[in-house]
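Undergrad: Sequence first, predicted coordinates after that:
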Amino acid sequence: MLDLDRLRALHAVANHGSVSAAAEALHVTTSAVSQQLAKLERETGHKLLERNGRGIRLTDAAKLLVVHAEGILSLVEQAEADLEAHRGVVVGELAVAAFPTAIRGLMPAALASLRVAHPGLRVLVKEYDPSLSVPLVARGDIDLAIVQDWNNVPLPIPEGLVKGTICEDAADVALPSTHPLAHRDEVDLKELAGDAWISSTPGSICCDWLTHTLRSVDSEPHIDHMAYEFATQLALVAAGLGNAILPRLGRGTVPEGVRLVVLRQSLSRRVYAVWRHEAARRPAICEALDALRASAGAV
């Protein structure tokens, strides 16, 4: 009979590309993963890994076994979720990934309420950009990801994942108080064509979105400064170094020298949670969603 832990080790190697990366994802030693794979080779009578330059690759037998392992592990996760739902008690661990402003703007109140309501639940939070957290959920490394996308650029969600909306988050343009349009109550993006811009780091969702959005109004973006944190972006705006488009969640205190103006285009981002279909009945996920929505409503 095939051992579940050994199948999980092979599945992790297939997903992460190496024994060491699989060990890190499974929170065990590299030696432990190697031993599990060696035992699985003896059980199946097939060689599962072979050298490929400095790395390794799965044999045809291993690839076939990984397909079955995915189905087996999926059924196990679904069974565990059903048992948790049957017990009706919110306990255990819930690994959550979230982008920075969601951690700052939503998680503190949500975590505090979960701790009071469900002392047997341990929530572990890590900061990740949505482009990284969604694959982590799909692989099973994270239980729940708090992600975002923009109303004009949706984030693709892989098959097998479920998403639930937490809130809609409107965005405003932050202008230096010396900007010619800073006195306005509303501004059109086209009126800011040719301006210098401040955005998040390259490759992040917000940076890619700003580039797409400005080009959609025939304005080639001039992004002179890049910083991930909103507070840093606002400090650069206050110094007169450019404009920034910032959503309201987690924006923090607006410094002197910055004027927030409503955008005529009504730009907003959607904040939602993503989890695996097999885990949909887990009470911990349902309670976490309720707590996050309540936190968003309070904000």
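TA: Nice, I can see it.

Undergrad: For the rest of this, base every contact and every neighbour count on C-alpha atoms.
TA: Noted.

Undergrad: what about Asn213, is that helix, strand or coil?
TA: One correction, residue 213 is Thr, not Asn. With DSSP: H, G, I helix; E, B strand; the rest coil as the basis, Thr213 sits in helix.

Undergrad: Against Ala193, how distant is it?
TA: 12 Å (Cα to Cα, to the nearest Å).

Undergrad: quick one: which of those two has more around it?
TA: Thr213 (19 against 16; other Cα atoms under 10 Å).

Undergrad: Grab the nearest non-local neighbour of the more buried one.
TA: Asn152 (7.8 Å; Cα to Cα, 6 or more residues apart in numbering).

Undergrad: Am I right that Trp275 is in a strand?
TA: Yes - with three-state DSSP as the criterion, Trp275 is part of a strand.

Undergrad: Isn't it up against Arg139?
TA: No - contact between Trp275 and Arg139 fails when scored by Cα atoms under 8 Å: they sit 10.7 Å apart.

Undergrad: Of those two, give the one with the bigger neighbour count.
TA: Neighbours per residue (other Cα under 10 Å) separate Trp275 from Arg139, with Trp275 holding more: 23 against 17.

Undergrad: quick one: contacts for the residue nearest to that one when sequence neighbours are not counted?
TA: Excluding its sequence neighbours, the residue lying closest to Trp275 (Cα to Cα, 6+ apart) is Leu144, at 5.0 Å. Applying Cα atoms under 8 Å, 6 or more residues apart in numbering, we find Leu144 in contact with 94-97, 137, 273-276, 285.

Undergrad: let's bring in a second one:
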Amino acid sequence: MFDLHRLRLLRELKHRGTLAAVAAALSYSPSSVSQQLSLLESEVGVPLLEPVGRRVRLTPQAEILVAHTEAVLERLERAEADIATSLADLAGTLRVASFQTAALALVPTALTLLREAHPRLRVHVTQTEPEKSIPALLARDFDLVVAEEYPGSPDARPAELEQEDLCDDPLRLARPRGVEGAGPAGAREALRELAGHPWVMEPEGTTARHWAMTLCRTAGFEPDVRYESTDLLLHLRLVEQGHAAALLPDLVWSGGRPTVALRPLPRGQGTRRVFTAVRRGRSRHPAIQACRRALREAAGKGV
């Protein structure tokens, strides 16, 4: 029988990419990780790694092992969930990752609800964007992720994860303070009115940036992106002070009144999907279920 600990190291290597990354994540030395994987190769009787420059990659046989390891780990997570369900009190640590606006608008209220209902449950929250949090969830760095999906930009849905819709978050054009429009206009015309004005957007390579650029180009212009940040509160400040136009989600107001002029976006582009994701087999864990309930209640309050 193959050693499960070594199988998990092989799985970690698939998700993290390098021996050094696996060692750093698990507080091992790279030589120790390499030694354990060499022992696993001896157990299996075939090569599991092959060199690619200064790195290594998994052989087809290693990929087969990782697929079976995922199934074993999923079953173990189901067992953990069943044990936790059998207990009268919910305790332990739940590791949650959330993107910024959900972390500001939803997470604090959800934490309050969880503290009141389950005072012994320790919730550890990290603010990070889905481009990083979803791979980290697969690597078991988090237990639950709050993520977003922009219109027309569906993300990959790994078979190892289970998603659950949390809420729809309207997206709107934020007009810079002091910049007057030509009057009533359609959504595309409202965008084109700001074609010559500076814009603030999220950095290149993000889903939000790709969506925003596509939106402007479809409206017929190339936006002058002078400011880049993942911090949507900075986007808002730049709009408030007349420095830039922006595309802002309603969650940025955290239940308060908008402080800048907003216009609707073209049909089919005006809402992003907010959802939670967990590893397959983990959704029945009572801590996951409690957290999802609290987040749904927070979203329902419109905070």
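TA: The structure has been received and is ready for your questions. Bear in mind that the values here come from a model prediction, so they are computed numbers and not experimental data.

Undergrad: follow-up on the earlier one: now the residue nearest to Trp275 of structure 1: how far from Asp129 of structure 1?
TA: 13 Å.

Undergrad: top of the contacts of Leu144 of structure 1 by neighbour count?
TA: Neighbour-wise, the contacts of Leu144 of structure 1 (other Cα under 10 Å) top out at Ala97, 29 neighbours.

Undergrad: quick one on the thing from earlier: relative to His16 of structure 1, which of the contacts of Leu144 of structure 1 is nearest.
TA: Nearest to His16 of structure 1 among the contacts of Leu144 of structure 1: Val137, at 13.2 Å, using Cα to Cα.

Undergrad: where exactly do the helices run in structure 2?
TA: With helices called from DSSP state H, structure 2 shows them at 4-16, 19-26, 30-44, 60-86, 100-105, 107-117, 130-138, 187-192, 207-218, 232-240, 286-300.

Undergrad: Let me have those in TSV, extended by distance to Ala174 of structure 2.
TA: Shown next, in TSV, are the helices of structure 2 (distance: least, Cα to Cα, whole Å):
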stretch	distance to Ala174 of structure 2
helix 4-16	39
helix 19-26	41
helix 30-44	49
helix 60-86	44
helix 100-105	16
helix 107-117	24
helix 130-138	23
helix 187-192	10
helix 207-218	13
helix 232-240	7
helix 286-300	22
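
Undergrad: Grab the nearest non-local neighbour of Pro223 of structure 2.
TA: Ala195 (6.0 Å).

Undergrad: and the one you found, how far is that from Ala246 of structure 2?
TA: Applying Cα to Cα to Ala195 of structure 2 and Ala246 of structure 2 gives a distance of 12 Å.

Undergrad: Which of these two has more residues huddled nearby?
TA: When Ala195 of structure 2 and Ala246 are compared for neighbours, Ala246 comes out ahead with 25 against 19, by other Cα under 10 Å.

Undergrad: Which residue in structure 1 aligns with the more buried one?
TA: Counting by TM-score structural alignment, Ala246 of structure 2 lines up with Ala244 in structure 1.

Undergrad: From Ala193 of structure 1, how far out is its match?
TA: Ala244 of structure 1 is 13 Å from Ala193 of structure 1, by Cα to Cα.

Undergrad: next one: Asp82 of structure 1
TA: 54 Å.

Undergrad: Please apply the same query to Arg276 of structure 1.
TA: Arg276 of structure 1 sits 42 Å away from Ala193 of structure 1, taking Cα to Cα as the criterion.

Undergrad: before we move on, what about Ala109 of structure 1?
TA: On the measure of Cα to Cα, Ala109 of structure 1 and Ala193 of structure 1 end up 39 Å apart.

Undergrad: Thought Met201 was touching Asp224 of structure 2, still the case?
TA: No - look at Asp224 of structure 2 against Met201 with Cα under 8 Å: they stay out of range, at 10.0 Å.

Undergrad: Looking at these two, which has the bigger crowd around it?
TA: Higher neighbour count among Asp224 of structure 2 and Met201: Met201, with 27 against 16, using other Cα under 10 Å.

Undergrad: Name the nearest residue to the more buried one, sequence neighbours excluded.
TA: Glu228 is the one closest to Met201 of structure 2 (Cα to Cα, 6+ apart), at 5.2 Å.

Undergrad: Aligned to that neighbour, what sits in structure 1?
TA: By TM-score structural alignment, Glu228 of structure 2 lines up with Met226 in structure 1.

Undergrad: show me the contacts for that match.
TA: 198-202, 233.

Undergrad: go again using 7 Å as the cut-off
TA: 198-201 (Cα atoms under 7 Å, 6 or more residues apart in numbering).

Undergrad: Show me which residues of stretch 4-14 of structure 1 are buried.
TA: 6-14 (16 or more other Cα atoms under 10 Å).

Undergrad: Mind putting those residues into a markdown table with distance to Arg115 of structure 1?
TA: Converted to a markdown table, the buried residues of stretch 4-14 of structure 1 look like this (distance: Cα to Cα, whole Å):
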| residue | distance to Arg115 of structure 1 |
| --- | --- |
| Arg6 | 34 |
| Leu7 | 34 |
| Arg8 | 31 |
| Ala9 | 32 |
| Leu10 | 35 |
| His11 | 33 |
| Ala12 | 31 |
| Val13 | 35 |
| Ala14 | 36 |
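
Undergrad: Val125 of structure 1: which of these is nearest?
TA: Ala12 (21.4 Å).

Undergrad: gap between the residue lying closest to that closest one once chain neighbours are set aside and Thr232 of structure 1?
TA: In space, and not counting its chain neighbours, Ala12 of structure 1 is closest to Ala22: 4.9 Å by Cα to Cα, 6+ apart. With distances taken as Cα to Cα, Ala22 of structure 1 is found 36 Å from Thr232 of structure 1.

Undergrad: Could you do Thr165 of structure 1 as well?
TA: 28 Å.

Undergrad: go on, Ala79 of structure 1?
TA: Going from Ala79 of structure 1 to Thr232 of structure 1 by Cα to Cα gives 46 Å.

Undergrad: Same question for Ile56 of structure 1.
TA: On the measure of Cα to Cα, Ile56 of structure 1 and Thr232 of structure 1 end up 43 Å apart.

Undergrad: Could you report the neighbour count for the nearest residue to Pro264 of structure 2 once chain neighbours are set aside?
TA: In space, and not counting its chain neighbours, Pro264 of structure 2 is closest to Arg172: 5.1 Å by Cα to Cα, 6+ apart. Counted with other Cα under 10 Å, residues neighbouring Arg172 of structure 2 total 21.

Undergrad: Pro198 of structure 2 now?
TA: 18.

Undergrad: from memory it sits against Arg226, does it?
TA: Yes - between Pro198 of structure 2 and Arg226 there is a contact under Cα atoms under 7 Å: 6.0 Å.
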